[in-house]
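>>> Could you work out the structure for the sequence below:
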Amino acid sequence: MRNAPADPLPLAQALIRCPSVTPADAGALGVLEAALAPLGFTCHRMRFGETENLFARRGTGGPHFCYAGHTDVVPPGGQGWTDDPFAASVRDGVLYGRGACDMKGGIAAFVAGLTDYLAANPNPPGSISLLITGDEEGPAKDGTVRVLDWLAERGEIPDMALVGEPTSRAQLGDIVKVGRRGSMTAWITLFGTQGHSAYPQRADNPIHRLVRVLHRLTAEPIDAGSEFFEPTTLQVTGFDVGNSANNVIPGEARAMLNIRFNDLHTSASLTDRLHAALRAEEARYDMRIDCSGESFLTKPGPFVEALTRAVERQTGQAPALDTGGGTSDARFLARFCPVAELGGVGATMHKADECVPIAELRDLAALYRAVLEESLG
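A predicted model of the protein is given here:
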């Protein structure tokens, strides 16, 4: 007789009860390590800066399948919660708590699916690992990116990676993310000459110049999108002159921009575009750029096809391949191996009363078991 499937609920509750708001670990990785060690995983805990990370691997051969995720969560906020956000309450078949959706529930579902997979395949081909970080919701400087450097030095880079972010839109498995747009932010300061507003001929108004720059950048679409990506977008997210006097032309004006870009561009080419718009004003300016990630794409191939088969097996429908949304730690893994994202429905992530139906958690565990079966053969 086949044993009952492993239940992800107890582990999900134990993880939620660790108030691991970035960068605090609050015991979450210890809870996860305690669940993985009895399954035969060799666990490595590593700390970079304030961030605790865990890499756990079972087996040494190939192919090497890696599940990546994070146990850190965003702050719960002060209002809107029916229960304590770290109580992991269950009401009417729904698990509530910060991280239930993003993404402690997903981690628990993977461990449950993994447990069932190993029960049916005690000596699976290749190896399985988990790369779990504590800074995905924060600066993402001392987590996945640092662990990958450590793995590269040891020759343990995976052959494929699945990030368990809650990517499903309306129902479980309807979306597999095979890429993400790049994201960059620009802080621009344009300098003029301060003066009296009654004598504008004696001043050089930087506001007028910066408004023209922003018009050049936003008047026309940057592109129409590409085969796998939606159009690039540029949004003005801040504008300030630091001036409280209505009769003074200020000496400088500042703007902040955020660009989400597809595979037709790089952060370098878009930086050149910004410089060109600013140089057209023939004014002195300063610009600082921060790129949190370039765009990436895992094109349809063996790994994506395995994920598609797993979803079809469990849901009866093929998933859509998508590259929308913000950034994730998949951008770091994409530098080393094929990577995709597949998780639960993300309707309540980062909200008050964040939650996941328990039935969905159990279905996700079954889906992750199917992913392992299809990916490892």
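>>> C-alpha only now, for contacts and for neighbours.
Will do.
>>> What's the separation between D272 and H265?
Separation of D272 from H265 (C-alpha to C-alpha, to the nearest Å) stands at 11 Å.
>>> More neighbours: which of those two?
More crowded of D272 and H265, by other C-alpha atoms under 10 Å: H265, with 16 against 12.
>>> helix, strand or coil for the more buried one?
Recorded secondary structure, H265: coil (DSSP: H, G, I helix; E, B strand; the rest coil).
>>> where does V311 fall, helix, sheet strand or coil?
Quick answer, by three-state DSSP: V311 is helix.
>>> burial count for V90?
17.
>>> In contact with it, which residues are there?
Y96 (C-alpha atoms under 8 Å, 6 or more residues apart in numbering).
>>> can you check Q314 too?
Counting by C-alpha under 8 Å, 6+ apart, Q314 makes contact with A366, L367, A370.
>>> give me every residue that touches the first one.
Just to be clear, that refers to A366. Going by C-alpha under 8 Å, 6+ apart, A366 touches G113, Q314.
>>> Now do the SS call for it.
A366 ends up helix, using three-state DSSP.
>>> Any figure for the gap between it and M349?
Per C-alpha to C-alpha, A366 is found 22 Å from M349.
>>> another one to check against the first:
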Amino acid sequence: MTNPVDPVALTADLVRCPSVTPTEGGALTILDGLLTGAGFACTRVNRGGIENLFARWGEKNHPRTFGFNGHTDVVPVGDAAAWAHDPFGAEVEDGFMYGRGTTDMKSGVAAFAAAAVDFVTQTPPDGAVVLAITGDEEGDALDGTTALLDWMAQTGEAMSVCLVGEPTCPDTMGEMMKIGRRGSMTTYFTVKGVQGHSAYPHRAKNPVHAMVRLMDRLASHRLDQGTDHFDASTLAIVTIDTGNPATNVIPADCKATVNIRFNDAHTSDGLIAWLDVEARKIEAETGVIITASTKVSGESFLTPPGALSDLVAKAVHGVTGVTPGLSTSGGTSDARFIKNHCPVVEFGLVGRTMHQVDERVEVAQVGQLKTIYSRILRDYFA
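Prediction:
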């Protein structure tokens, strides 16, 4: 029997790799070596300058294939001088490991990789285990998990279910898992008017007045009151700009951006249609011309509570004594892509310090997380 894989040591090795998106930094190479040595068939799936790793133990496309998904890329450090610890040093102090990616989410990847290696080498299951690890979660996510899923479809690879190891717990280990995510879309408005002297506003068409009127209507509108598993959808105005330095000139155009986080009462197409209706109303009232473009980061989705969420909740409670709440809160994750492939849920560590200066993870929780993932595998294949 091989020695168990230490998830803390593996986390430290991964954190020491400066894998700021889109740089691989050596993190996937470390995992490739570990998994290949344990009998996984590993393939580097690279697209658009992004490196990804697909690893499978067991029969290809087995009807019982448990998948893990995560990412080794991290956000930039920011002001390195503001850190009390080397951002890529994986230094341990007072029970915490410090470094970029310690929480989001190299510890999660280390925990499920360690659990998977130990499981297949010590108690080989009747089935298959897949690890789909990307280097493009913190970026545009165009060539990361989507590239892996595209490659899987082309080569006949599949997962029966998938667990994304993102940090999901707000404050206490075990308190929350994700069974869905809100959709996210960003719309960029441009209002074109007629430039003029601010002392003679009747000779101009003020695009700022029109934009403010439009933004007020959008921000004042209640999209919904929430659904069974989701909070109410939200719309936030994130910028209004004219680039006008003069106080006596009405500008020719004005730009604004809104971000909408929406639940399963909406689709992006429906929201785009609503935004267009409101824009046309303002055009009719003011005589300006309004154009808009929208970037959709993902649609809202839900994995209904059932066998997969029960499996994860049982394992979490068995290790922590805490029964995780089922949540759809937070931003987007790569689960938004996987939900089109197979049922997917998310469970991971406490995420309080992710993306912050002196990001850190409680060392004991990394071991706990490996134990939880090990139980999930054991129970799934039981």
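>>> Fetch the TM-score of the aligned pair.
Here the TM-score for the pair of chains, by TM-score structural alignment, normalised by the length of the first structure, is 0.96; 375 aligned residues with a C-alpha RMSD of 1.4 Å.
>>> The spatially most central residue of the first structure in helix, strand or coil?
Geometric centre of the first structure, nearest residue: S328, 1.9 Å, by C-alpha atoms, centre = their mean. Classification of S328 of the first structure by three-state DSSP places it in coil.
>>> From L9 of the first structure, how far off is it?
Relative to L9 of the first structure, and taking C-alpha to C-alpha, S328 of the first structure is found at 25 Å.
>>> Any idea how many residues pack against the equivalent of V345 of the first structure over in the second structure?
Counting by TM-score structural alignment, V345 of the first structure corresponds to V350 in the second structure. Neighbour count for V350 of the second structure, taken as other C-alpha under 10 Å: 23.
>>> just S19 of the second structure next, same as before
The number of residues packed near S19 of the second structure is 23, by other C-alpha under 10 Å.
>>> What sits closest to it if chain neighbours are left out?
The shortest distance from S19 of the second structure to any non-neighbouring residue, by C-alpha to C-alpha, 6 or more residues apart in numbering, is to G25 (4.3 Å).
>>> hey, what's in contact with both of D272 and H265 of the first structure?
By C-alpha under 8 Å, 6+ apart, no residue touches both D272 of the first structure and H265.
>>> Mind jotting down where the helices sit in the second structure?
Counting by DSSP state H, the second structure has helices at residues 7-15, 27-37, 107-122, 145-155, 207-220, 268-286, 307-320, 335-338, 363-380.
>>> Reformat the ones you listed into JSON lines and put distance to F68 of the second structure next to each item.
Formatted as JSON lines, these follow (distance: least, C-alpha to C-alpha, whole Å):
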{"stretch": "helix 7-15", "distance to F68 of the second structure": "15"}
{"stretch": "helix 27-37", "distance to F68 of the second structure": "13"}
{"stretch": "helix 107-122", "distance to F68 of the second structure": "7"}
{"stretch": "helix 145-155", "distance to F68 of the second structure": "12"}
{"stretch": "helix 207-220", "distance to F68 of the second structure": "39"}
{"stretch": "helix 268-286", "distance to F68 of the second structure": "28"}
{"stretch": "helix 307-320", "distance to F68 of the second structure": "13"}
{"stretch": "helix 335-338", "distance to F68 of the second structure": "11"}
{"stretch": "helix 363-380", "distance to F68 of the second structure": "10"}
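>>> Those helices: which one's closest to R181 of the second structure?
Proximity to R181 of the second structure, assessed across the helices of the second structure by C-alpha to C-alpha, is greatest for helix 335-338 (7.2 Å).
>>> Where does the closest one end up in the first structure?
Helix 335-338 of the second structure lines up with residues 330-333 of the first structure when matched by TM-score structural alignment.
>>> what's the average distance of that stretch to the second structure?
Stretch 330-333 of the first structure, aligned to the second structure and superposed, deviates on average by 0.4 Å (mean C-alpha distance after the TM-score superposition for the first structure).
>>> The helices of the second structure: which one's closest to G78 of the second structure?
Evaluated over those, closeness to G78 of the second structure peaks at helix 7-15, with 15.9 Å, by C-alpha to C-alpha.
>>> That closest one to helix 27-37, inter-axis angle?
Here the directions of helix 7-15 of the second structure and helix 27-37 differ by 140 degrees (axes from the mean of the first three to the mean of the last three C-alpha atoms, to 10 degrees).
>>> list the helices and strands helix 7-15 of the second structure packs on?
helix 27-37, helix 107-122, helix 363-380 (3 or more C-alpha pairs under 8 Å, 6 or more residues apart in numbering; DSSP states H and E).
>>> Please work out which residues outside the second one touch it.
With contact meaning C-alpha under 8 Å, 6+ apart, helix 107-122 of the second structure is reached by 1-2, 4-8, 10-11, 14, 31, 35, 38, 57, 68-72, 101, 125, 129, 131, 133, 165-167, 348-349, 361, 366-367, 369-371, 373-374, 377-378.
>>> one more time with 6 Å
With contact meaning C-alpha atoms under 6 Å, 6 or more residues apart in numbering, helix 107-122 of the second structure is reached by P4, V5, P7, L10, T11, G70, G165, K370, S374.
>>> Skip the chain neighbours and tell me the closest residue to the fourth one.
Right, L10 of the second structure. Using C-alpha to C-alpha, 6+ apart and skipping residues adjacent in sequence, the residue nearest L10 of the second structure is A110, 5.7 Å away.
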